[in-house]
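I would like the atomic coordinates for the input below:
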Amino acid sequence: MKELRENQRFWGIGELLMISIPASLSLLNTTITRFIDGLMIGWMQGDIGPISLSAQSASSMTAMVPESFFMGVLSVVNTYVSQNLGAGRRNWCGRYAWAGMSVAVAAAALMAPLAIFARQIFALYPHEPALILLEATYFRYMVLAAFLTLPARVLESFFFGIHRSTVVFVASLVSAVANVFLNWVLIYGHLGMPRLELEGAAIGSVIAWGLHLAILLGVFLQRSMGAAFETRSPGNAKLRHVKDLFRTGWPAGTAFANDVFTWTIFLGMLVGRFGTDHLTASSIAWRYIPLSFMPAVGIGIATTALVGAYIGRGRHDLARTRTHAGLTAAMVWMGLCGLAFFLFRRPLVEFFLQLPAAGDAAGTTAMHESIVRIGGRIMIAAALFQLFDAVGIVYMGALRGAGETFWPMIVTVILSWTVTVGGGVAIVVLLPVLESIGPWVTASLYVVLLGILMAWRFESGQWERIDLLGQGSASP
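Below is the predicted model of the structure:
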């Protein structure tokens, strides 16, 4: 592997983009696949499309609540791999990857029993019975898919950590194409298959995730990778490596799980109480928002890898400049997306809705117009917080690369419960005339405050005192 370059031009933005572009594209592949997923579901004739779209969003977020804790813990595989790479201890990279894989499989086994209680879980939401039935069906597939998605996240973090994000991009591209094809076959019942609608989308996603994992695992186990990083020696991963992941990763996991949980309350309870039209409009907005922030997350992942690698070399100055490079790139991208959200808000929402057929009831047309009206307002709220979201994503990635995960967790938990949930409940009770846009205002405020606080924390320089590798970490 090429040595890290100390090119100071443009804060080393070229070096950052070499890692972040494949990482962003791989995440964008997944996002676009989910976007097309939603389109195929939303385009089903009549009111079944919007209802299924609402069910998919609510059940996906609910399934993410238990999975997100372990995803947060396992994300620090990137931190340990990149810091050991920078310190010249490549054999430790594979050890942390295998430690992460063992945690991933155990976590999926812990989550699996939730599939049995799907109906009871969604009965807690103030949703219509038909919607709950669809949500429970999709939820079961998403929970069991953790046996594929969690190990895949570990391998992605490993490849990001060794600065080979192209591997992740190729795997995600192949699985994305497969997912779209499988959706076409299974949702609509082509090529002699039964029309499975929302359940078909779930099955297609699970198969595509399996393909994604298989590709990553195939590269991970190559002989050349084994020689360089001990990827073919799972027995070299010790309990201490698992402990390291939990010691540094539990705050990140707690923050992520809390974030997903509070957003699930936001969507399922606060927005959902205003009816299916509001839930569908929010679900459509959620399809567009990741198109903006997922590439920024890729930039944040690259920032984590570079900050970790330069800290491993003892170059905190370059870790700081690479963070500023990532901040610039993320703000440019998300700023442009925010402008598009504002200018084209109505056409963007309308794009997800199948035009009523000639024989459809007039009620379907009225429902579509209501969804477009509500969705347009939500897109304005989303446009307003884009730049602050970019700031929070990149600075949080930089702090994670340095091993600082506890402080971001505390801030995330406090803000999410006081602003997103607490503020959301207050505005629903005190200003119900705002309907679902009220909770969206408080959620936007949460993103703004989080970005400001993450920027302050990084620029304060507290992270420079952290020493993850320690004096004794060189010994097996």
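
all contacts plus neighbour counts: C-alpha atoms, from now on.
Noted.

tell me what the helix or strand harbouring Phe246 is packed against?
Phe246 belongs to helix 239-265 when elements are defined using DSSP states H and E. Contact here means 3 or more Cα pairs under 8 Å, 6 or more residues apart in numbering; DSSP states H and E; on that basis helix 239-265 packs against helix 48-74, helix 91-111, helix 406-415.

got CSV for the ones you listed, with mean neighbour count and distance to Thr280 too?
Shown next, in CSV, are the helices and strands packed on helix 239-265 (neighbours: other Cα atoms under 10 Å; distance: least, Cα to Cα, whole Å):
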stretch, mean neighbour count, distance to Thr280
helix 48-74, 24, 5
helix 91-111, 22, 27
helix 406-415, 18, 26
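
make TSV out of these and add distance to Ile203.
As requested, the helices and strands packed on helix 239-265 are exported to TSV (distance: least, Cα to Cα, whole Å):
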stretch	distance to Ile203
helix 48-74	13
helix 91-111	18
helix 406-415	33
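
to compare against the first, here's the next sequence to fold:
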Amino acid sequence: MDQRFDQDVTSNPGPSLDGPPLKLSWATDLRLLMVIALPNVASMVSQTLLSIVDFSIVSVLPNASEAQAAVSSGAMVFFACFSFLMGIMVCVTTMASQSLGAKRYNDCSAYGWQGVWISAAFGILGFALWPFVPTIFGWIGHEPAVLAMEIDYTRIRLLAVGLSGAAIALGHFFNGIHQPGQNTVTVVGTNIINALLSYALVLGKWGFPALGVAGAAWGSLIATAIHVVWLMGLMCFSSRTQQFNALRMWRPNRDKMRRLLAVGWFSGINFTIDITAWAVFLMVIVGGFGTVHLAATAICFRYSELSFMPAVGIAMAVCTVVGRAIGEGRPDLARRRAAVGCIVNMAYMGSMGLIYVLAGTRLMGIFSNDSQVIQIGTRLLLFVALFQVSDAMAITYNNALRGAGDTRFPMIAAGIESWGIMILGGYWATRWWPQLESIGPWIFATLFVIAISATLWVRWCRGKWETFDIIGRDEPSAEVPDGEVPLVATLPPDGFGEPEEFGSRLGAP
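This is a model prediction of the structure:
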């Protein structure tokens, strides 16, 4: 199925400037978007199921509530430390898709490799943060039983910073060239490996030692290493990527690295702001009410992933098609396909919100048999349900703006609104209305999601992004190094005209 999706995208990549403008229907836009989105959604669902599987595995440990709280908090701290690099790496899609639209095919793989080099440099920071992990969790002040597991889990996860960044960069290269199915195969495969390793290492199955919460972290580390090797093999040796000269574009390129960082810098700060804000919300503001409230919120986060992770998959496709349309000089097409993606996401996440309202108690009971956790979590799920439609808008237009290279404004908006509304408001709620307990902070979290969605939608509608040129259209494309034979390749017909010749773009005579 993944191959069929990829073939459809390759053979129907959208209109180009080589012929007259095409008047495509919204139904056609939806089909083209979903052809790219479905593999991404499969990847996101697979990743979500993995986190749920990990959560379920540690739930059978004797100290289940403490273990669940430790895994959630540890993952939050890891992603807070890793978020800046992650925000840069997702912009590989932006650069590769715009290069694809502009028919600068060597540049697509060059940007993928720059992501790998940047990730390798950031990987050193994972080791540098080791001594500070106890201090971070000591400042948060969780119960001693939770604290010890949080430290072990996070230290192991930090070893994978560079590998995780490289995996994201390579995966987003495939998204950018409209071949997300190849990435999906690797994501699903490595997630299965991860789940099996976590099961064996957490519970001591199949002759492996029982490492408890630390076993889940080791499983993630090993699976991530396998993922990177798999993606590199596909990028360099797959017959479907040879036209991008990936094997010859591996060297560091100062100009490409500068351009990727120029766009990714603000995206990285945005990711850091967002993930850090939610980490503070979970561990400090809500965690201040005790382990029961922390566990209930952690379960709500798991269910929230079931709605927003598939939406992120669709929004990633929006980023890709927006980037390619802009590379082709078609901002009108970018606007329309972003609107289609937003409608799809709002419909899906709105439906999930309805499920949270109608089946909240049953959903909470799947992960916990603690009556207090179930009671508190059922109430909190109502707030998760309330902001689903707004969250769909925020996710979609944030990715649309990223596809256009507009990353600075979303970063500023996220910083002001997440910390000004959710964190500051949540803190005030704990002081002014302590009788509401964790419900008070969740009210302000809901207000934040509604506010940021409106802000990003207005930014997109105003069209400032149409003036950006992030790939340097007037500058030469990357060249095959001297002494190496350039690859001459032809893509299948694009569905709207003649086959696309790669030869002249790759330096062929």
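
if we can go back for a sec, which of the helices and strands packed on helix 239-265 of structure 1 sits closest to Met379 of structure 1?
helix 48-74 (16.6 Å; Cα to Cα).

show me what the closest one is packed up against.
Helix 48-74 of structure 1 sits against helix 13-42, helix 91-111, helix 129-144, helix 146-161, helix 239-265, helix 276-312, with contacts defined as 3+ Cα pairs under 8 Å, 6+ apart.

give the aligned range of the next helix or strand after that helix in structure 2.
Counting by DSSP H and E, the next helix or strand C-terminal to helix 48-74 of structure 1 is helix 77-86. Using TM-score structural alignment, the residues of structure 2 aligned to helix 77-86 of structure 1 are 92-101.

cool, stretch 335-346 of structure 1 as well?
Under TM-score structural alignment, stretch 335-346 of structure 1 corresponds to residues 350-361 of structure 2.

cool, stretch 418-436 of structure 1 as well?
Counting by TM-score structural alignment, stretch 418-436 of structure 1 corresponds to 420-438 in structure 2.

return the set of buried residues in the matching stretch.
Ile421, Met422, Ile423, Leu424, Gly425, Gly426, Tyr427, Trp428, Ala429, Thr430, Glu437, Ser438 (16 or more other Cα atoms under 10 Å).

among the residues you listed, list the two that are farthest apart in space.
Ile421 and Glu437 (17.4 Å).

now which residue in structure 2 aligns to Ser460 of structure 1?
Using TM-score structural alignment, the equivalent of Ser460 of structure 1 in structure 2 is Arg462.

tell me how far that match lies from Leu456 of structure 2.
Distance from Arg462 of structure 2 to Leu456 of structure 2, counting by Cα to Cα, to the nearest Å: 10 Å.

again, but for Ala210 of structure 2
Taking Cα to Cα as the measure, Ala210 of structure 2 falls 46 Å from Leu456 of structure 2.

likewise for Phe132 of structure 2?
35 Å.

out of the two, which sits in the busier spot?
Leu456 (23 against 12; other Cα atoms under 10 Å).

what residues are up against the more buried one?
Ala394, Tyr397, Asn398, Pro410 (Cα atoms under 8 Å, 6 or more residues apart in numbering).

checking these against structure 1: which ones persist?
Retained in structure 1: Ala394, Tyr397, Asn398, Pro410, out of those (criterion both residues aligned by TM-score structural alignment, their matches' Cα atoms under 8 Å).

just send those back as CSV, with distance to Asn245 of structure 2 and secondary structure too.
Compiled in CSV, the kept ones among the contacts of Leu456 of structure 2 are given as follows (distance: Cα to Cα, whole Å; DSSP: H, G, I helix; E, B strand; the rest coil):
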residue, distance to Asn245 of structure 2, secondary structure
Ala394, 36, helix
Tyr397, 32, helix
Asn398, 31, helix
Pro410, 34, helix
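
before we move on, back to that, mean distance between the helix holding Phe246 of structure 1 and structure 2 after superposition?
Aligned to structure 2 and superposed, helix 239-265 of structure 1 gives a mean residue distance of 0.9 Å (mean Cα distance after the TM-score superposition for structure 1).
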